[in-house]
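Peer 1: dropping a prediction and its sequence here:
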Amino acid sequence: MRTSGNTIFIPGATSGIGLGLALRLHDAGNRVIIGGRRTELMKQIADDHPGLETVRIDTADAADVVRASADVQQRFPETNVIIAMAGIMRSEDLSDPSFLDTAVAEVETNILGPLRLLAAFTEFLRNQPDATIITVSSGLAFTPMAGTATYSATKAAIHSFTDSLRLQLADKGIGVLELVPPAVQTDLMPGQADADWAMPLDEFLDEVMALLPTATREILVERVKPLRFSAQQGNYDDLMAALAHQVG
């Protein structure tokens, strides 16, 4: 993927990794449109970073994804990169039936959200030069955390879907990349922003920006590789057991 001269739409870019990546890509010479539900927050971000564009979108609302996607395509017809960043992560006690409410919300946001977005943009992107779709999974897609079982499962689904998407779009002129973050110091989970077990956000963004120009499949920073390759390295069970005590 080229790292400048793109027009990039990033739903879920009002905080954390999404916002950090949006600002790095903006500074690198791209036109960046951030999407989110909180209009006042997006206005503040745009005021603080002139040139950044905003679109209100709720990826958990099917009709709103259709509306917002049409808005992006009309207002920014040069859009050639979509980064499906939106996602939520919650702790669950699977012995308590009430976990189902959390699971439904995570499936709605983490799986159906990206799929709705891609359904709205794939045909549009076929006519764009240097078109790229970037999905966002997690190291937990490969080594799940028991305390966040549904989140881990949704990210495993995104990984599997991305592999199929890449194969199906191989002759359509659309590149497909998968960003696979480790735990990063953001507010995704309580206490994570200051946790010593999470990677500093700026360090993560530095590595991602360095990897983007040559990435052809997965974008893997060094800190995520133990999770990504635990099965191959033979320590899947031990690492999963260790993760079970990290967040819950």
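Peer 2: Now that the structure is in, tell me what you want to look at.
Peer 1: going by C-alpha atoms from here, please, whenever you check contacts or count neighbours.
Peer 2: OK.
Peer 1: contacts for the longest helix anywhere in the chain, please.
Peer 2: Across the chain, the longest stretch assigned as helix under DSSP state H is helix 149-168. Under the contact criterion CA atoms under 8 Å, 6 or more residues apart in numbering, helix 149-168 has outside partners 88-92, 103, 106-107, 110-111, 135-138, 140-142, 144-145, 175-178.
Peer 1: from those residues, which land in helices?
Peer 2: Among the contacts of helix 149-168, the ones falling in helices (DSSP H) are 103, 106, 107.
Peer 1: got another one to weigh against that:
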Amino acid sequence: MDLSNRTVFIAGGTSGIGRELARHLTAAGSTVAVGGRSAGDGEFALDVTDGESVEAARDAVLARFPDLDTVVTMSGVMLLEDLRDPAHFEAAQRTIDTNLTGTIRLIDAFTPHLVGRGAGTIVTVTSGIAFLPFPPMPTYAASKAAVHAYSEALRAQLDGTGVDVVELVPPAVASAGQEKVNPRAVPVHDYVTDVVKLLSQEPTPKEVLVEQVLMHRWAERDGTYDELVAQRAQALSMLPSRRA
């Protein structure tokens, strides 16, 4: 993908990986618009859990950037859940509505524009946890696994339209407090630098996999899945109800 002249909208680009990606793409020569709940000056207000907000943001983005050719679905939440406590359902519902349903809302809003222009790219964002669950965040894992499956189906349905579907699969990245949970989290600048290099390849990979996420992506293939899930289950001690 030539990143020197794209026109990109990053939903969830007001912080973390999304903001860093916006900086890198701008530096590469692309025109980048960002949106999110904490939108500042020059940014687009967007709540992916609200259909009217998504439609309003789409209309505003396309009015300002009619040549938009790339949409990145970066919005997401990561919440701890104790499945022994039925009160976790509120966190599960919020996670699904943001990570899965919100992704679908956003894609639905922009797909007619991209298909209509006969060229473009949708970049979905999943996680290494989609392929190797992290037991303290069960619905997060489920939502990202669902986005992976949805991305595969979307790619098949858009085949022949000129619209590509690229799946970004981050490992643990040191943003949104992840560095406190996982000291091995990849610095966000380093991660996005690697992402931009991979996105720049020709042909563009269907899945953007940095080195640190390969153990997650291929755990089942490599026969390490059960062992790694058991290791990661030790993190259940993070849950307040499991602390001694």
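Peer 2: Received it, and whenever you're ready, just let me know what you need. Just so we're clear, the structure is a prediction, and the values are computed from it rather than from any experiment.
Peer 1: using JSON lines, lay out the ones in helices among the contacts of helix 149-168 of the first structure together with neighbour count and distance to residue 41 of the first structure.
Peer 2: Below are these laid out as JSON lines (neighbours: other CA atoms under 10 Å; distance: CA to CA, whole Å):
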{"residue": "103", "neighbour count": "21", "distance to residue 41 of the first structure": "27"}
{"residue": "106", "neighbour count": "23", "distance to residue 41 of the first structure": "23"}
{"residue": "107", "neighbour count": "20", "distance to residue 41 of the first structure": "25"}
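Peer 1: before we move on, back to that, and the contacts of helix 149-168 of the first structure, which are buried?
Peer 2: 89-92, 103, 106-107, 110-111, 135-138, 140-142, 144-145, 175-178 (16 or more other CA atoms under 10 Å).
Peer 1: and the aligned residue in the second structure for residue 148 of the first structure, what does it touch?
Peer 2: Aligned counterpart of residue 148 of the first structure in the second structure: residue 137 (TM-score structural alignment). By CA under 8 Å, 6+ apart, the contact set of residue 137 of the second structure is 78, 79, 80, 81.
Peer 1: next: residue 212 of the first structure.
Peer 2: 1, 2, 3, 219.
Peer 1: quick one: residue 82 of the first structure is in a strand?
Peer 2: Yes. Assessed by DSSP: H, G, I helix; E, B strand; the rest coil, residue 82 of the first structure belongs to a strand.
Peer 1: tell me the contacts of it?
Peer 2: With CA under 8 Å, 6+ apart, residue 82 of the first structure has these contacts: 8, 9, 10, 132, 133, 134.
Peer 1: turn the residues you listed into a markdown table, columns for neighbour count, distance to residue 223 of the first structure and secondary structure.
Peer 2: Formatted as a markdown table, the contacts of residue 82 of the first structure follow (neighbours: other CA atoms under 10 Å; distance: CA to CA, whole Å; DSSP: H, G, I helix; E, B strand; the rest coil):
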| residue | neighbour count | distance to residue 223 of the first structure | secondary structure |
| --- | --- | --- | --- |
| 8 | 25 | 26 | strand |
| 9 | 28 | 26 | strand |
| 10 | 24 | 24 | strand |
| 132 | 24 | 25 | strand |
| 133 | 24 | 23 | strand |
| 134 | 21 | 20 | strand |
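Peer 1: list just the nearest of the contacts of residue 137 of the second structure to residue 216 of the second structure.
Peer 2: Using CA to CA, residue 78 comes nearest to residue 216 of the second structure of the contacts of residue 137 of the second structure, at 17.4 Å.
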